[in-house]
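J.: Any chance you could fold what I've pasted below:
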Amino acid sequence: MHATVLNLAIFIFLVVKAPLVWGFSFSENSRSERLQNYLNIARQEKLWTDPQWLALGHYEKKYFSYTSPFTEGLFLDADGAKSPEKELLKTIELLYGENDQKLQCHYLARAQWLNQILRIDSQDILPCEERQAWKKQLNVQGVSLIFAASDMGNASSSFGHTFLKLINPENAANKDLIDYGINYAADADPREGALYPIKGLFGLYTARFTLLPYHQKIREYINLEGRDIWEYNFNFTAEETDFLVNHLIEMENARAPYYFFSDNCSYQILKTLEVVRPDLKLSQEFQYFTIPIDTVKKLTRVPSPLFVSRKYKKSLKTDYLESFAKLGVLQKKALDIAVTKLSIPDDYELAPLEKAQVYETAMKYYSLQAFTTNKDFDNEKYQLFLKRAAMGMVAGADYVSKPEPPEDSHDSSALYFGVGQSDFKSKNITYTSLKFRHALHDLEQQDFGTVAFSQNEMAAIEARYLNTDGDAKDFHIYKFTVLDLINLNPVTQLDKNFSWKFRGDIVNNMETFTDDKFSADIEASGGYSFDLALFERTRVAYLMTARHWKTSINSVGPELLLVSRLKRDLGFSLDLTYFGQRNSTDFLRARSKLNYTFRKNFDVQLAVENGINKEFESQLQLVWNFIL
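T.: Got it, this is the predicted structure:
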């Protein structure tokens, strides 16, 4: 009996004390076994091929393998950016192994997905109280996509910009400015001059996600840069919204090369949305160019709607220019006086509506100036407000324009199918043509969704088949356009905006029908443009133009460019340039184009132009706009 009790006591002692002596415990073995079980399940199920895991790493399919552009701050395995398998196994090992499990509190989205799909034991899940407390304070209950209109004065924003807004319902109505925005952008400095677009083209900038107060972005875009804002509210569930926030937390240290035209803000926003809904796969539709306005269109065209609402915020500049454009000649003179004297003299014979419009335009001008100059004009606005208030209600003075949403504008890429006639070496020939334009917009096309009275043509190529007699070579590459940009920023009587043009072509100046001869054709212009009260909208520009073409011809001279929206669907331009030429005969170049939009994304264009040797060319084209 005593021996039995003694043996039992010794056994209990060994069970309790032995781990302290031998250096292991049953609980540690249990964690190790559970980890091995998690790894076995991952291998058996090949979870690294799961669309959700690929989305979490922002992986892209490259032929027979996957890669991620994020080269630092995201992956746990040394080869994680190139191997979803290694990254998954390393993630499981570090999040649930014998090491410090606090990585779970950084990789919240990964942990949330793995907890569910691997059925992680509750003993291996950290509560992450600090992170959860921060998320509770942030109180994100919804997400919106923000589209900022294009800015022709900024190379990186010439196609617009997109970012996300995190919605706290406590900031409803007019308090939404204290929400937060999620922006993906390059750590770049526009003051680098010519290096800025070059480095952006070749991915020499590093980009990252940042959390910024929404009012800061609104101030930057609407007040300082004069860019309108469109907000699209997603229909994400509470669980999807929470998962998105978790993913954004784990992306806070991630860095990737930034390419202005491909792997840019909009592309990575699409990749982020695919984390919430991997079946979207919209990023796969943008292989070479990712144009922000095109991503908005793609998101609005998915079979199952993603958005529940849309809101528009007008910039101070747009508001002012719209009011200014409504003023007549006498009203514009009165506006000069109102801004300087803060009152309109009685000898200006203006109707009550006309006078009210002048005062309201003057107040909008000072609101714009307050932000662009960072000066205080509250007193001026108050004095003008008193004058306007003294007039009481005036019918028609509160007119508000109804802008068309950017997703309803024509698509960015285009094919031009044309027939034309041209003089060549004193011969009249006809031809058929095919042109491809990668982006974005012709001057005469409908311009809502982009900068008014602008042109943004990039990466275009045109081929022609000449109808000639004999054994001539009939097919020719006619022209390759690198850039063709026009920005007619109007002068008002209160500010002197600068208008400019730039075009860079490689043109086939063939000497005969059989010999191709390519040379650069570069043209740059600068000057001022003004709004005219003609048709729906009309703007005329007075420019000085310099041109280098046909290898050795250098020209300079004045240019008059008239652009008009005759009707909503009908655009017209007339361009007259007198070239004084250093080593050739001076000549007047006259060209004109008429664009009729007969259906969304379909236009008919008629263009005529004269050449240096009394040549004349006319062309009729059918234009099909689409998203590449």
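J.: From now on I want contacts and neighbour counts done on CA atoms only, so please keep to that.
T.: Will do.
J.: which stretches of the stretch 451-600 of the chain form strands?
T.: Shown for the stretch 451-600 of the chain, the strands assigned by DSSP state E, counting those that start in this stretch span residues 454-467, 475-487, 499-508, 518-532, 537-549, 553-567, 570-581, 587-599.
J.: Adding distance to residue 204 and mean neighbour count, write these out as JSON lines.
T.: Formatted as JSON lines, those follow (distance: least, Cα to Cα, whole Å; neighbours: other Cα atoms under 10 Å):
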{"stretch": "strand 454-467", "distance to residue 204": "21", "mean neighbour count": "20"}
{"stretch": "strand 475-487", "distance to residue 204": "21", "mean neighbour count": "19"}
{"stretch": "strand 499-508", "distance to residue 204": "24", "mean neighbour count": "19"}
{"stretch": "strand 518-532", "distance to residue 204": "27", "mean neighbour count": "19"}
{"stretch": "strand 537-549", "distance to residue 204": "31", "mean neighbour count": "20"}
{"stretch": "strand 553-567", "distance to residue 204": "35", "mean neighbour count": "19"}
{"stretch": "strand 570-581", "distance to residue 204": "39", "mean neighbour count": "19"}
{"stretch": "strand 587-599", "distance to residue 204": "39", "mean neighbour count": "18"}
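J.: Quick check: which of the ones you listed is nearest to residue 334?
T.: Ranking the strands of the stretch 451-600 of the chain by proximity to residue 334 (Cα to Cα) places strand 518-532 first, at 17.1 Å.
J.: Redo the strands of the stretch 451-600 of the chain as TSV? Include distance to residue 233.
T.: Listed next are those as TSV, based on distance: least, Cα to Cα, whole Å:
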stretch	distance to residue 233
strand 454-467	29
strand 475-487	32
strand 499-508	36
strand 518-532	36
strand 537-549	32
strand 553-567	33
strand 570-581	33
strand 587-599	28
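J.: can you tell which of those is closest to residue 410?
T.: strand 587-599 (9.6 Å).
J.: Before we compare anything, build this one as well:
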Amino acid sequence: MLKPLLSIAYLSFVAFLPVNASASPIDSQKAAIVEQLGNHPQWLKLLHFQRGESLIESDAFFFALEGRVNPKAELLATLEEFENDANRTNQELAQCRFPARYLWLKKQLGSQFSTPKVHCEKLEGWQEENQLDSISLIFVTGYMGNPASFFGHLLMKLNKKGQYYSSKTPLLDSSVNFGANTGQRDNPIKYVTYGLLGGYSASFSQEDYYRYEFGYAEGEQRELWEYELNLTEDELKLLESHLWELQGKEFRYYFLDGNCATYMASFVSIVLEEPLLKNVQPWDMPLDIFKALPNKQHNNLPLVKSIDKRESKYSRIKDKYLALTGREQEAAKSLTIDKVLFANNSYAQLSSYEKSRVLNVMFDYYELTIVDGSEDEANLAKSRKIKLMQERLKLPALDLEWEMSKSAPPHLAQNPMKIGLSTGYNSELGGFGQLNFRAAYYDYLYLETSRFNDSNATFFDGNVRFSNQDIWLDKFDVFNVSTLNIRQVDLFEDSQFAWSTRFTIEQKDLSCNDCERARWFGALGKATKLKGVISFYAMPGVNVDLSNYKDSELNITFGALYTASEYWKTHLKLMPASSLGADSEQKLLIDWESRFGNEMDWDVRLNVKHNKSSEVSMSYARYF
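T.: A predicted model of the protein is given here:
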């Protein structure tokens, strides 16, 4: 306790010591520097200061005992440590441990900043390995197989210089990830609980980019969008040096506002005048970063230099397969079904060009099977791929053309937060108005840009209704997550299940406004898509009424999701249900909703429902 008090007293004394004959010129100079730069915005960014303290929890990041809560004390201690480098061995050099602080002070003070010249072998070797030419931020689309990945992920990529880099071989680059330090056996419930309550530490880590690209694009079949940033050489050097400073340093992970988006935005914002994230909501999502990037100007230039997409292997297979003619598709299917390859006439009758197209698709198909399949499936796929290669060698070299699907980058996706106003009529309760608020993220009718298609992932979605006589809660969904898991390529044996889960507080049915129930819905089924525009699904399920278990139900949801155009999309659900109580009440629920418009920040919807009572409503919503 005595040491911190003495340090604070000493700092206060130095900072306010008048310059006179008895004061040390060196101490006076330090005091002036501390007073001038101790609360400089960029110094606070380098210390990751927010709300009066640093977000970094590792003591090794600070020189001063009170450095985590006192930026002036940390600056004074940094100046002293840099001066003392002349008396240290290479392993202890302060300039080698904190090169970003050194660069920043040198830029701010110029000739006033005089420190011993040092050689940092490990740092220079690491920088030589990086060969940093530019920095990109990578948006990884959401993944429905893990609750932590519903909202997508954000990576940073360090792009190598000319002779080391080619846009066609970015796998030689390195990537920077920020993530929670979880246990290998942590289950989703523990992950979400610890994530919400701050039970995990977190840190930045650097690995070869190909590891992440393979895991996301090839393993989990997620799309990767790369936004290259327009930064100066000095800015790149400062960020690279700060990344060195952060190696092994721990932060506190929070699922809502201390995640990859939070800390990556904080890192890049060190060289920006304005932060990438605006504190207008109590949570941070990767999409928020990419929504902000294209609107930023930096050094009188757009902050984003270029945007590129890395498709998943499944997306490439799907695009190529759907581009095949009918007879080419039949030949491709025969190469997955027939025990003896090329024995089927559907392949033999094709021209050399058509055969080459089919084989090209099958190469991708078997490569994906090798990655995703069981050991037996992978071994069979390897054997068949060799035979395909032998067949391809018999054909002439041809330049194949593919009509690939076009997709919009994430900054053009519909905004995730929703506020809506509705007016409607209920056959039992009469006319009503409705205010809707949804914290995140998207529903079935959203624009399908940079998200998992044919899926729904909404959180904290509530409706408050009002009439001339009353005001009531219509529903409040804590979460509502579902996916149809449709594969549009019939080369695959479609063993994926459609599923749905929802936890809500809602009215028992549409005929009352004072009969709230807490319910959990769960369903599992199958889905298919016709002609790429209409999806059908059937999901048997259960409705567990936590307020009155006798009113729990067994049900089956039949649904159709139709995309008529980018301006109109509609979703129809029919749900026969039977209660588990003694009276075994049976009923039919109907929900038909249509979305009109194709803008990222608004839409208009028409909704027709029946559940004991019938109602129709029209809504206008804004998205933020």
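J.: Nearest to residue 144 of structure 1, out of the strands of the stretch 451-600 of structure 1?
T.: Judged by Cα to Cα, the one of these that comes nearest to residue 144 of structure 1 is strand 454-467, at 27.8 Å.
J.: Tell me who's in contact with the alignment partner in structure 1 of residue 623 of structure 2.
T.: Here residue 623 of structure 2 is matched to residue 625 in structure 1, going by TM-score structural alignment. Contact partners of residue 625 of structure 1, counting by Cα atoms under 8 Å, 6 or more residues apart in numbering, are 410-415, 601-602.
J.: Residue 319 of structure 2 against residue 407, yeah?
T.: No - assessed by Cα atoms under 8 Å, residue 319 of structure 2 is found out of contact with residue 407, at 11.5 Å.
J.: Could you check which of those two has the larger neighbour count?
T.: Remark: of residue 319 of structure 2 and residue 407, residue 319 carries more neighbours, 19 against 11, as counted by other Cα atoms under 10 Å.
J.: center of structure 2 - which residue?
T.: The centre of structure 2 sits closest to residue 152, judged by Cα atoms, centre = their mean, with a distance of 2.1 Å.
J.: Do I have it right that that residue meets residue 140?
T.: Yes - shown here, residue 152 of structure 2 and residue 140 form a contact pair, counting by Cα under 8 Å, at 5.4 Å.
J.: Which residue of structure 1 is paired with residue 249 of structure 2 in the alignment?
T.: In structure 1, residue 249 of structure 2 lines up with residue 254, judged by TM-score structural alignment.
J.: Could you find the closest non-adjacent residue to that match?
T.: Nearest residue to residue 254 of structure 1 in three dimensions, chain neighbours excluded: residue 73, at 4.2 Å (Cα to Cα, 6 or more residues apart in numbering).
J.: cool, residue 597 of structure 1 as well?
T.: residue 603 (4.4 Å).
J.: from what I can see the one you found touches residue 620, true?
T.: No - using Cα under 8 Å, residue 603 of structure 1 makes no contact with residue 620, being 10.8 Å away.
J.: still on that earlier bit, of all the strands of the stretch 451-600 of structure 1, which one comes closest to residue 8 of structure 1?
T.: The nearest among the strands of the stretch 451-600 of structure 1, by Cα to Cα, is strand 454-467 at 87.0 Å.
J.: roughly how far out does the closest one sit from the chain middle?
T.: On the basis of Cα atoms, centre = their mean, to the nearest Å, strand 454-467 of structure 1 sits 24 Å off its chain's mean C-alpha point.
J.: try stretch 63-82 of structure 2
T.: Centroid separation for stretch 63-82 of structure 2 versus its chain: 35 Å, with Cα atoms, centre = their mean.
J.: List the buried residues in it.
T.: Applying a neighbour-count criterion of 16 or more other Cα atoms under 10 Å, one finds 63-79, 81-82 buried in stretch 63-82 of structure 2.
J.: What span of structure 1 is it aligned with?
T.: Alignment note (TM-score structural alignment): stretch 63-82 of structure 2 is matched to residues 76-95 of structure 1.
J.: What is the end-to-end distance of that stretch?
T.: 10 Å (Cα to Cα, to the nearest Å).
J.: What lies in contact with that stretch?
T.: By Cα under 8 Å, 6+ apart, the surrounding residues in contact with stretch 76-95 of structure 1 are 35, 38-39, 42, 46-49, 53-54, 57, 59, 65-71, 75, 100-104, 111.
J.: Excluding sequence neighbours, find me the nearest residue to the aligned partner of residue 207 of structure 1 in structure 2.
T.: Residue pairing (TM-score structural alignment): residue 207 of structure 1 is matched to residue 202 of structure 2. Setting aside the residues directly before and after it, residue 202 of structure 2 is nearest to residue 180 in space (Cα to Cα, 6+ apart), at 4.2 Å.
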